[in-house]
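1. One predicted model, sequence on top.
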Amino acid sequence: MHESVQGFLSHCGWNSVLESICAGVPILAWPMVAEQPLNARMVVEEIKVGLRVETCNGSVRGFVKWEGLEKMVKELMEEEKGKEARKKSKEVAQMAKKTMEEAGSSKCTLDLLIDEICGKKT
């Protein structure tokens, strides 16, 4: 959440993705295992709040060299695709914040869950 953080190189674990989205920080996706490739696809292709690390062979699970990583960091921080991801990250962060407001969907759903759990215990 620090203002000096302008991008996040992430393995795209779910908690990292949510934290970046809520902070309005674009993601440089470098998934490794489990659900991370799916999360990376969502970040890059669906929500469009990040870019994927470039691999040597162009595959999503290929080997990454430092040159490819450097290229994508520059792309995220300085080039047009990165500019679009940064802009979209700020927009999505605003939507995420609205869900936690008093009448927001996340707040209301969490309240319903707490009410149901408390009701079942009594």
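-> Received the coordinates, thanks.
2. Only C-alpha atoms from now on, for both contacts and neighbour counts.
-> Noted.
3. Show the contacting residues for the residue nearest the centre of the chain.
-> For the chain, the residue nearest the mean C-alpha position is residue 17 (3.4 Å; Cα atoms, centre = their mean). Applying Cα atoms under 8 Å, 6 or more residues apart in numbering, we find residue 17 in contact with 10, 27, 39, 43.
4. ok, second structure coming up, stack it against the first:
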Amino acid sequence: MTYMEAIAEGLQESEVNFLWVVRKPETSVLNELGEKVGERGIIVTKWVNQSDILKHESVKGFLRQCGWNSFLENICSEVPILAWPMIVEQPLNTRMVVEEIKIRLRVETCDRSVKGFVKLEGLKKMIKELMDEEKGKEVRKKFKEVGAAAKKAMAEG
């Protein structure tokens, strides 16, 4: 199963509404997902302004790889993150914000390492956790606190 197939199946089975922006689309995977989820999902294959998406009131969570700039953008938007680290500093960033600051949940991998191939069940479980479960509520509450502090720190004066 490819990453695209794992994400598609995880989104389908999680039963949450979603917007999925894909830079290098695997058309067959996206077409099949679109047919299965109907209006519950929006799939975009063109560039979008991520900052505008994060500011939209309907966005309640964000799956991302956890580069530092993206993380700071998420804090300021107060949108909690489901972390999926892959390269360079992303595993370290994820470890810090999941285990130390406790403002993210992390996608489970096959070998339980910080980076590795994602299990379908782990992705589905963590999407539901972020959106619906108690741990997700705690992360959202903490994220709002940290986001408000970040905005205050960047304010005039």
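-> Structure's in. What do you need? Since this is a predicted model, take the numbers as computed values, not measurements.
5. Identify the residue of structure 1 aligned to residue 69 of structure 2.
-> When structure 1 is aligned by TM-score structural alignment, residue 69 of structure 2 is paired with residue 15.
6. now residue 97 of structure 2
-> Residue 97 of structure 2 maps onto residue 43 in structure 1, by TM-score structural alignment.
7. which residues of structure 2 fall in helices?
-> 3-14, 27-37, 50-55, 68-77, 90-95, 120-132, 134-154 (DSSP state H).
8. Could I get the ones you listed in CSV, plus columns for distance to residue 43 of structure 2?
-> As requested, the helices of structure 2 are exported to CSV (distance: least, Cα to Cα, whole Å):
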stretch, distance to residue 43 of structure 2
helix 3-14, 10
helix 27-37, 7
helix 50-55, 13
helix 68-77, 20
helix 90-95, 25
helix 120-132, 17
helix 134-154, 24
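9. how about those, which one is nearest residue 110 of structure 2?
-> helix 120-132 (8.4 Å; Cα to Cα).
10. Now do the corresponding residue of structure 2 for residue 61 of structure 1 against residue 147 of structure 2, distance only.
-> Using TM-score structural alignment, the partner of residue 61 of structure 1 in structure 2 is residue 115. Using Cα to Cα, to the nearest Å, residue 115 of structure 2 is found at 26 Å from residue 147 of structure 2.
11. same thing with residue 132 of structure 2?
-> In terms of Cα to Cα, residue 132 of structure 2 sits 21 Å off from residue 147 of structure 2.
12. Tell me which of those two has more neighbours.
-> residue 147 (21 against 12; other Cα atoms under 10 Å).
13. Would you check that the more buried one makes contact with residue 77?
-> Yes: between residue 147 of structure 2 and residue 77 there is a contact at 6.9 Å, judged by Cα atoms under 8 Å.
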